[in-house]
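Novice: What follows is a protein structure lacking sequence information:
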């Protein structure tokens, strides 16, 4: 069972998410809140796996809420669910610790996929958002290539597909511990703080394409 909390100040949208996702097998909507402030006040007793977080809200916005949440309960996964397409929001949410992004116009199955993949240790980015990031990266100087080994590049590509360490270990016939070492080395060599940032780095440095 995946325990989910929804934080969004648009009441109709929030209620719609509760209704739609509450009907999905293995999804448990623990609670929903109309502000980051209210959510953080009540987080302690809650058992939460994934938070669907609006970015632009009254009071604490989604970025600030995510930063504070990660300080309190770093293991909780955050997916930004937003109508905004400004690149700065995405980068700030990634730096805050978000594991994925879904636009509010996304369908039920895309949301289900995002929650499932992020909960399993992967990451999820709406293709529309990735394409916007890729377009922005075209006119930027590509970062100096780090000395990645062929195996690290292989692991990097699977990470970018949203696979968890367990799934990558099964794909490459390696132990999960070995994959975790590769993940740590990738973050260190690319100077990225988390897997979401690593995906963006891979995109900018042409290790993945959007087809």
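Specialist: Received, thanks. Values in this document were obtained by computation on a predicted structure and should not be read as measured data.

Novice: drop to CA atoms for contacts and neighbour counts, all remaining ones
Specialist: Fine.

Novice: any idea how far residue 76 is from residue 29?
Specialist: Counting by C-alpha to C-alpha, to the nearest Å, the gap between residue 76 and residue 29 amounts to 14 Å.

Novice: Correction: the previous question concerned residue 112.
Specialist: On the measure of C-alpha to C-alpha, residue 112 and residue 29 end up 13 Å apart.

Novice: Which parts of the protein are strands?
Specialist: Using DSSP state E, the strands of the chain run over 2-7, 27-33, 50-53, 77-82, 100-103, 124-125.

Novice: Which of those sits closest to residue 201?
Specialist: The closest of the strands of the chain to residue 201 is strand 124-125. By C-alpha to C-alpha, the value is 13.7 Å.

Novice: Who are the packing partners of that closest one?
Specialist: Applying 3 or more C-alpha pairs under 8 Å, 6 or more residues apart in numbering; DSSP states H and E, one finds that strand 124-125 contacts strand 100-103, helix 108-119.

Novice: The top helix by length along the chain: which residues count as buried?
Specialist: Assignment by DSSP state H gives helix 176-190 as the longest helix of the chain. Neighbour-count burial for helix 176-190, with 16 or more other C-alpha atoms under 10 Å as criterion, is recorded at 176, 179, 180, 182, 183, 186, 187, 190.

Novice: nearest spatial neighbour of residue 186, skipping sequence neighbours?
Specialist: residue 152 (6.9 Å; C-alpha to C-alpha, 6 or more residues apart in numbering).

Novice: alright, now check it against this:
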């Protein structure tokens, strides 16, 4: 599976990349440290990704705004929100923005493989602790 990581925390991105490539045996094809950097990424690279992992809270352009901008163009991207926590308002925004999944950073290493497989197969994946389900 080819994956893009978008997160403003360099240490987290590095650790996540190592986990994805060494433990899950997938490939990280690109990284971005902001929503702006993601939106200026070569579109061929973005479209080549099977799944994109996107932090939702970043400076300037958030992951939600970046996802909305990309999905507005109908690229059919499979983007998983990566966050510290989800409140009802964020979950609604995440689903409306076109995210295909949501994982908590605190649980990412135990649930990432399942989340990637579910979203890559075209199914919605939400962290099991999320009690609020989309309509």
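Specialist: Alright, I've got the coordinates. None of the values given here were measured: they were computed from a predicted structure.

Novice: And the helices in structure 1, which stretches?
Specialist: 11-21, 36-41, 62-72, 87-96, 108-119, 127-138, 150-160, 165-172, 176-190, 195-204.

Novice: List the buried residues of the fifth one.
Specialist: Pointing back at helix 108-119 of structure 1 there. Buried residues in helix 108-119 of structure 1 (16+ other C-alpha under 10 Å): 111, 114, 115, 116, 117, 118, 119.

Novice: Tell me the helices and strands packed up against that helix.
Specialist: Checking 3+ C-alpha pairs under 8 Å, 6+ apart, helix 108-119 of structure 1 ends up next to helix 11-21, strand 50-53, strand 77-82, strand 100-103, strand 124-125.

Novice: what would the ones you listed look like in TSV with distance to residue 132 of structure 1 and mean neighbour count?
Specialist: Below are these laid out as TSV (distance: least, C-alpha to C-alpha, whole Å; neighbours: other C-alpha atoms under 10 Å):
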stretch	distance to residue 132 of structure 1	mean neighbour count
helix 11-21	24	15
strand 50-53	20	26
strand 77-82	14	26
strand 100-103	13	24
strand 124-125	11	24
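
Novice: Please identify which of those is closest to residue 2 of structure 1.
Specialist: Using C-alpha to C-alpha, the nearest of those to residue 2 of structure 1 is strand 50-53, at 7.4 Å.

Novice: What span of structure 2 is the longest helix of structure 1 aligned with?
Specialist: Alignment note (TM-score structural alignment): helix 176-190 of structure 1 is unmatched in structure 2.

Novice: rewinding a little: quick check: neighbours shared by residue 112 and residue 29 of structure 1?
Specialist: residue 21 (C-alpha atoms under 8 Å, 6 or more residues apart in numbering).

Novice: Need the contact partners of stretch 33-43 of structure 1.
Specialist: 5-11, 32, 57-62, 65, 68-69.

Novice: could you redo the last one with a cut-off of 6 Å?
Specialist: Contact partners of stretch 33-43 of structure 1, identified using C-alpha atoms under 6 Å, 6 or more residues apart in numbering, comprise 7, 8, 9, 60, 65.

Novice: any idea which of the residues you listed is closest to residue 25 of structure 1?
Specialist: When those are compared for distance to residue 25 of structure 1 (C-alpha to C-alpha), residue 7 wins out at 21.0 Å.

Novice: residues contacting that closest one?
Specialist: 32, 33, 34, 53.

Novice: what's the answer for residue 78 of structure 1, then?
Specialist: When contacts are counted by C-alpha under 6 Å, 6+ apart, residue 78 of structure 1 touches 50, 51, 98, 99.

Novice: for residue 101 of structure 1, same thing?
Specialist: Contact partners of residue 101 of structure 1, counting by C-alpha under 6 Å, 6+ apart, are 79, 80, 81, 125, 126.

Novice: quick one: it from residue 117 of structure 1, how far?
Specialist: Residue 101 of structure 1 is 12 Å from residue 117 of structure 1, by C-alpha to C-alpha.

Novice: What separation do you get for the closest residue to residue 63 of structure 2 other than its chain neighbours and residue 76 of structure 2?
Specialist: Nearest non-adjacent residue to residue 63 of structure 2, counting by C-alpha to C-alpha, 6+ apart: residue 56, 4.0 Å away. To residue 76 of structure 2, residue 56 of structure 2 is 18 Å away according to C-alpha to C-alpha.
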